[in-house]
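> A structural model of the following input is requested.
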Amino acid sequence: MTQRAVRETLRDERRDPGPDDDPAGVPADDGEHAASGDDDGGTPPSDGDDDGIPASGEDAPAPDSGGGRRPRRRMLKWVAAVLALVLLGAAGAGYVYYRHLNGNIKQNPLNLGDHKVAEPTPNAAGQTPLNILLIGSDARDSKANQDLGGARETFGSTPLADVQMLLHLSADRTNMSVISMPRDTLVRIPKCTDPEDGTVYEASNGRTMTNQSLGHGGPGCTVATWQELTGIHIDHFVMVDFAGVVAMADAVGGVPVCVDANILSRDSQGHGSGLKLPEGTHPVKGEQALQWLRTRYGFEDGSDLARAKAQHMYMNSLARELRENADLSNPNKLRRLAEEATRALTVDPGLDTVKKLYDLSNELRRVDPERITMTTMPNRYVGARVEPTEDAEQLFRLVREDIALDGKDEEPAAEAAKEKKSAASAEPAAPDDRIAVQVVNGTRTDTLGTASGRASTVAGLLQEKGFTGATADTVGSLSERLTLVRYPSADLKGDALRVAEALGVPASSVRQSTDVSGVTLVVGADWREGTAYEAPEQDDTTPESAKALNGADDSACMKVDPAYTWS
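As a prediction, the model looks like this:
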């Protein structure tokens, strides 16, 4: 196809999407995705072997305002920006707009669980943020993927979501945040139903490693797990497979990465990705890029946390490189990249056509590397696994409230809070005397026992304020650092916000949760006495434990474990 024909196809697509661009249709489950991780599932260096692939496909969709034809050079810059920010996604498709590429893209339902999170309230300009879950699977379900290595016993087995990254694009499209969750984080996996065969996977009994969520019906269960843990509304997901990572990394050219010493990621037992690089900064592509993304043995302490840091470094470097990469002016390279990208992708129905991915590029192209922040979910060890900490909840709250993790929001915090409070009060609610509220005592802490009678006291306070349906749970008790109002479904959000408003509880402490059957007030450790709630001062800074890495930081260099060096 000539370049002129490509441009005419693009113009026709934008004028008339046609049947191939219909986002409706029955999703088909296909387990190819993007990849990562060791087969052992453990975080500590001594756990298992390193044969997975932490690759990330970053994707974030949003409607495009349309517009006429633009100069080719400018279009190429948009494409480059998408490739950088969607990391190994379907970026080149914005230029190479072939209809048959739509058929390459695999799709799965967005959410397989019962847990739904209400969409965020639009800002003053009517804009809402975009949240995209990027999933890497250790599936080895094709010859191409198996040829790339990994433990033989995992071929054809139930895939694990060994890379999970939440990409948040701000409502005003000025900044982007990424949160990586370690694959062995202990979470509650909700009840999910496999869309292909109808198999019902009951909610996990207790906490389970988050990477197992993918095996409970597909990526939609991983989405459901994230939403239940974080309270963040997720708009889309993207998965990319092993072979796709290699092919796309090769198609876009080398990405500079840095190590502070010679590294060979391989030990005497055969553990490691096989990455071999001399000290300094070097471009990696193809299989070597894949090795970088999957390396655990040899980076810092050999944990998944160190590997996430290396992934962030790669993603930021790719973002910078592609904004100035002249190789993308080659139409053949763009076409090859588009082919590989679309074949590698598994997405939800909202991203299932090239046009939707092209529209996405128009949103992502606005974000400069200086406004991209990569983080890892703050965590602590529980035996050989990890769990979220209080800092993790703070990080999740910043994303829920669309607060930039780089601390460079232009809108004053006080005005933003006022605007959000006003928007929250607009949610429809039943009359106070018609709102049923259960009050639970959650004042227990690691060092203090449960404060006696708090559920009854606060329930009485609500009744005095006109909430005659308020009752105290005098049997149960919880442990919550902050006072929260929980509600099970979107239709009760307004009622929950009204209860919070009556008590002076901030809207940020109102959460949707399937753990409750109705509006539930949990009196936290911050309200152990008295009848007047004083909300603690909110800290809107990114926790240091999130190990934030700015997208413009080109000085980052991975520390090499001396046991994995060579001379």
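> from now on I want contacts and neighbour counts done on CA atoms only, so please keep to that.
Fine.
> what comes into contact with the lengthiest helix in the chain?
In the chain, with assignment by DSSP state H, the single longest helix is helix 304-322. Residues from elsewhere that reach helix 304-322, judged by Cα atoms under 8 Å, 6 or more residues apart in numbering: 42-44, 54-55, 80-81, 83-85, 87, 180, 182-183, 252, 255-257, 292-296, 299-300, 369, 374-376, 549-554, 556, 558.
> hmm, 7 Å instead?
With contacts defined as Cα atoms under 7 Å, 6 or more residues apart in numbering, helix 304-322 is touched by 43, 80-81, 84-85, 87, 180, 182, 255-257, 293, 295-296, 299-300, 369, 374, 551, 556, 558.
> to compare with the earlier structure, here is another sequence to fold:
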Amino acid sequence: MSADSTPEPGIPDPAQTGPSRRGKGRRRKPQGRSRKALLVTAWTAAGVVVLGGVGAGYVYFKLNGNLKSVDIDQALGNDRPTKIDNGSENILVLGSDTRAGKNRKLGGGTDDGSARSDTAMIVHVYEGHRKADVVSIPRDTLVDRPQCTDTKGTAHPAASGVMFNEAYSTGGAACAVKTVESISGIRMDHYLEVDFEGFQKLVDDLGGVQVSTTRAIADPQSHLHLKAGTHTLDGQQALGLVRTRHGVGDGSDLGRIQLQQAFVKALMDQVKHVGVFSNPKKLYDLGDTATKSVTTDSDLGSVDSLIDFANGLKGISSSHMKMVTMPVRYDPADPNRVLLEKSKAQLVWNALKNDKPIPRSATEGTATGEAKGVVNAP
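Below you'll find the model as predicted:
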């Protein structure tokens, strides 16, 4: 994920490893137990896997067996936007709040085995794979969800004026992809999903992620209490940071997205500087955690495919990644929802289709959440 030219070593046998070491507007009403997105690690998970190189023997097959994949192409068929053949790639990165097992404790709610998503990121990798733009889609955006068929073959009828994250809870990955493609008119080349437990463990395996806060953050709901200054966050604290919405900004989901975007950059920098090449144990732990944490489209459903994919992304540093939120405005009928600013959003989609930078005018004057600059990489 960085421009580091150090060659990737193979993953060693664990037995031979060494020791480890709203824009301005009405304030949104506080919500109860919320279902928080953890999409922020999916973008870097593939980069973590590539740090291990192509393994062999037991380790390779173990990591390969960790991966889960879904056949998006088969579920959606041919009723999709035309693939853009200009050297760029578009990846839908989704956070999964699975209400099963250990994730129930991390995400709240009941252990009903269900899964939800709060926010999605469209990651556009430019031709040459040296820079990227990321467009976050707020979970509270009211959209018209198209008819879709999930990966089990069940058809779900279209619905109007529903929250964006309802697509995932209705029909899983395939319906989420279908909805994003309907909104943007852009075909998603790949799909990556990560869950709560994997996010927390990945941060811990990295040895924490360093961020700086320009003001104190106190949010009992996400169990996060940070003074202004520089912090090395462990997995639980990082989880609290990307979940908090009442501790900073205007209390909206849009503010939380700004925190998530800042954390993505800090996480990328940490992957670059963590020094896993000299620590085989950490190398293996990261590969094991990353492959257990992600669900991919079927084209990326093997270690070899994921490594090839990640190899094409590792030249992108955080300084060459622009992150924006899909242009939205607060719903005058409900301050807890947002509506797509269609004309401005079209500027975003046109830029991505043509592999051009997103113009500043696309996001000027739109709702933001007022949390930008609260958290930064040090």
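> quick one: the longest helix of the first structure to chain centroid distance?
15 Å (Cα atoms, centre = their mean, to the nearest Å).
> hang on, the earlier thing: among the contacts of helix 304-322 of the first structure, which ones are in strands?
Among the contacts of helix 304-322 of the first structure, the members found in strands (DSSP state E) are 180, 255-257, 374.
> the residue most distant from the middle of the first structure, which is it?
Relative to the mean C-alpha coordinate of the first structure, counting by Cα atoms, centre = their mean, the farthest residue is E464 (42.5 Å).
> list the contacts for that residue?
Neighbouring residues of E464 of the first structure by Cα under 7 Å, 6+ apart: there are none.
> against the first structure, where does stretch 300-320 of the second structure fall?
Counting by TM-score structural alignment, stretch 300-320 of the second structure falls onto residues 351-371 of the first structure.
> cool, and stretch 180-188 of the second structure?
Using TM-score structural alignment, stretch 180-188 of the second structure corresponds to residues 226-234 of the first structure.
> what's the mean deviation for the longest helix of the first structure versus the second structure?
When the second structure is overlaid, helix 304-322 of the first structure sits 1.0 Å from its aligned residues on average, using mean Cα distance after the TM-score superposition for the first structure.
> any idea which helix or strand comes after that helix?
Scanning forward in sequence from helix 304-322 of the first structure by DSSP states H and E, the next helix or strand is helix 331-344.
> that next one: average distance to aligned residues in the second structure?
When the second structure is overlaid, helix 331-344 of the first structure sits 0.8 Å from its aligned residues on average, using mean Cα distance after the TM-score superposition for the first structure.
> which strands and helices sit next to whichever helix or strand comes after that helix?
Later in the chain than helix 331-344 of the first structure, the nearest helix or strand by DSSP H and E is strand 345-347. Judged by 3 or more Cα pairs under 7 Å, 6 or more residues apart in numbering; DSSP states H and E, strand 345-347 of the first structure is in contact with strand 106-107, strand 236-240.
> okay, the ones you listed in a markdown table with mean neighbour count next?
Converted to a markdown table, those look like this (neighbours: other Cα atoms under 10 Å):
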| stretch | mean neighbour count |
| --- | --- |
| strand 106-107 | 26 |
| strand 236-240 | 30 |
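> among those, which is nearest S422 of the first structure?
strand 236-240 (27.8 Å; Cα to Cα).
> what about the helices in the second structure?
42-50, 57-66, 72-76, 102-107, 166-184, 196-205, 235-243, 253-273, 280-293, 303-311, 342-353.
> and the contacts of the second one?
With Cα under 7 Å, 6+ apart as the contact definition, helix 57-66 of the second structure has outside contacts at 13, 288, 291-292, 302-303.
> again, but for the fourth one
Defining contact as Cα under 7 Å, 6+ apart, one finds that helix 102-107 of the second structure is touched by 35, 97, 110-111, 196-197.
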